[in-house]
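Provided below are the primary sequence and the corresponding predicted coordinates.
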Amino acid sequence: MTTIRAIGSLCVTDSDGHIINHSDWNNINPIFLPVINDVVHTYSTHLQDDLHSVYIRGSIPRGIGIVGVADLDTIAITKQKLNNLQLKRLKDVEQELTQKHTCVDGIELSVHCMEAVLNTSSFSIISFILQTHGMCVFGEDLIPQLPKYKANEALANDHLIHLQGQIKNACDDLQDNSDIEDIKDCCKWIMKIIVRAGLALIITKKNTYTRDLYPAYKMFSKYYPEKESDMRKALEYAITPIVVTNLLLSFLNEFGTWIIIEADKWLKFYNPNRELNMKI
């Protein structure tokens, strides 16, 4: 049985309701510094003059990353959009870095063009993550140029409007899949999405947010106690992915269908025109 630790917290906001970023160099456990430096070196080597800046986010810059359990989530901002070949090379290197550094459970390399990040007329999840959870570890820090964000409809919408497609993609990926690592990655990915979507359903009720899975699960369960056991299972699968595809598919077809229906109700009320990115 998966041991669920009560780790994480709801985001703290300022007097105007804007989410406060608590990522800081002083919070980072020194054991993670070599892998952070290696990631920066990797981006610099592969992107060269196209690289503008590098950021880390998640539990590690907040000082709650558990050695051997935490992922290192990173974002590189480039001066121009990369081609598919460049993106594929980075994905290949991602696996090599994960195998090399045992102090983290996984390493995520992601790349976004500076022009898209700075286009702030409507909600952008990358801009949001950088402003509320990111920390610059290389290059010119773009965070001061980004808007401040609240836990509101625009944020909830980003979690809910893509949900049906994401669950369908997960089901398609799991069907007839025999690659153990691929199944684990898919399981972890879609279950995190489901847990955070559960919180998104009640963001407008509580005006609060977290990317941490445990408090998201607890907050959801207060409003949907009849679905607590299902969301707990999603949390367990996110922490300890399983590889039995028929169990995963059954769960996605049942609880996944339920949460898609709830998301659709939310969208009909708050976003009837189905805007992908609502105004902030």
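Now that the structure is in, tell me what you want to look at. Residues are numbered from 1 along each chain as shown.

please make it C-alpha for all contacts and neighbour counts, starting now.
Will do.

what packs against whichever strand or helix holds S250?
Per DSSP states H and E: S250 is located in helix 245-251. The contact analysis (3 or more CA pairs under 8 Å, 6 or more residues apart in numbering; DSSP states H and E) places helix 245-251 against helix 163-174.

against that first model, consider the following:
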Amino acid sequence: MLNEDGTIAREGALTYVPEVFAPVVDAARARIGEVFGPTRLHSAYLYGSIPRGTATPGVSDLDLLIVLREEPTEADRAAAAALEAELDARFPQIDGVGALLAGAGTVLSELERYDLGFFVACLCTPLLGEDLAARLPAYRPTSLLARETNGDLELFLARWRQRLAGAPAGRERARLARAVGRHLVRTGFTLVLPLRGDWTSDLDEMAEAFAVHYPRWAAPMRTAVAVGRRPADADAAVLDMLVHDLGPWLAAEYRAVHGVKAPRP
């Protein structure tokens, strides 16, 4: 979705949160403030299907970004992990909680301008504190944005292969499958982002936008959508195809079209 001037519009809002998830969001707001406190916490955000209004009770997870005044410490990460477990256990409406941590300085840095900065400005919904979007630029669907958001797929492929080699089972395997499916779909979409000239976070729309330009890989990309939505149903052969076939081709094509994302420390 674009603004009238052709820049990418912010996709979520607290007014879009379905009523069934309102207690979850209220509890997250309260507990984030209590856990991190005003001296550590700069701001907090929702992202994903809940603030977009498309979440499914009992299936969707709660996605949070917690921005601290300083860079996160190991103690902060442990506190975030405990918060994830607490909220997940309290609310049957959600299936899992993911809380990302970042320092405000990192969000506003030049290095993260077209990755984490874009994420906050366009894909995150303010929940607590100062909205850093006011200090970030407007964004357009350009090759630069594509490169800096998803131009590091090869790094993820290496990690996924290591995790698959460990023969994950149960919930761990489902979480890996969900991450693989959704990441590949989003990477496929941003590969064609400048050609589409618009932004969406709907997985089906992303896959179909990709299929227009890469019909040969349309079926594997639609499989990635299915895995991202129903990770518990993904068998070993499907995961192997995504990580060893679609993934490497997509990484190579991405590098040829947009280049490689600027390295992070």
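Nice, I can see it. Computed from a prediction, not measured in an experiment: that's the story for all the values here.

quick test: name the residue nearest the centre of the second structure.
G48 (7.1 Å; CA atoms, centre = their mean).

wait, it touches D63, no?
Yes: here G48 of the second structure lies in contact with D63, judged by CA atoms under 8 Å, at a distance of 6.0 Å.

where does the residue of the second structure most remote from its centre fall, helix, sheet strand or coil?
Distance from the C-alpha centroid of the second structure, by CA atoms, centre = their mean, peaks at T39 (27.1 Å). Using DSSP: H, G, I helix; E, B strand; the rest coil, the three-state assignment for T39 of the second structure comes out as helix.

re the thing from before, average distance between the helix holding S250 of the first structure and the second structure?
Superposed on the second structure, helix 245-251 of the first structure shows a mean distance to its aligned partners of 3.4 Å (mean CA distance after the TM-score superposition for the first structure).

residues touching E253 of the second structure, list them.
If a contact means CA atoms under 8 Å, 6 or more residues apart in numbering, then E253 of the second structure has no contacts.

helices of the stretch 151-280 of the first structure, start to end?
When secondary structure is read from DSSP state H, counting those that start in this stretch, the stretch 151-280 of the first structure shows helices at 153-160, 163-174, 180-200, 203-206, 213-223, 228-239, 245-251, 257-270.

same question for the stretch 1-150 of the first structure.
Secondary structure of the stretch 1-150 of the first structure (DSSP H, counting those that start in this stretch): helices located at 33-47, 84-100, 114-118, 125-133.

of all the ones you listed, which lies closest to I64 of the first structure?
I64 of the first structure lies closest to helix 125-133 among those, at 13.0 Å (CA to CA).

what does the closest one correspond to over in the second structure?
Mapped onto the second structure using TM-score structural alignment, helix 125-133 of the first structure spans residues 115-123.

and for the matching stretch, what's in contact with it?
8-12, 45, 47-48, 107-108, 132-134, 136, 138-139, 145, 148-149.

on that earlier part again, quick one: the helices of the stretch 151-280 of the first structure as TSV, columns for distance to G106 of the first structure too.
Below are the helices of the stretch 151-280 of the first structure laid out as TSV (distance: least, CA to CA, whole Å):
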stretch	distance to G106 of the first structure
helix 153-160	23
helix 163-174	19
helix 180-200	10
helix 203-206	29
helix 213-223	17
helix 228-239	12
helix 245-251	21
helix 257-270	28
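
who wins for proximity to H41 of the first structure among these?
The closest of those to H41 of the first structure is helix 180-200. By CA to CA, the value is 24.9 Å.

Provide the aligned range in the second structure for the closest one.
Going by TM-score structural alignment, helix 180-200 of the first structure sits over residues 170-190 in the second structure.

just the residues contacting that stretch, thanks.
With CA under 8 Å, 6+ apart, stretch 170-190 of the second structure has contacts from 146, 150, 153, 160, 163, 201, 203, 206-207, 209-210, 221, 223-232, 234, 239, 242-243, 247, 250.

next one: stretch 142-150 of the second structure to chain centre, how far?
From the chain centre to the centre of stretch 142-150 of the second structure is a distance of 15 Å (CA atoms, centre = their mean, to the nearest Å).

check stretch 72-84 of the second structure too.
19 Å.

neighbours of whichever residue in the first structure pairs up with W217 of the second structure, just the number please.
With TM-score structural alignment as the criterion, the equivalent of W217 of the second structure in the first structure is K227. Close neighbours of K227 of the first structure, defined as other CA atoms under 10 Å, add up to 15.
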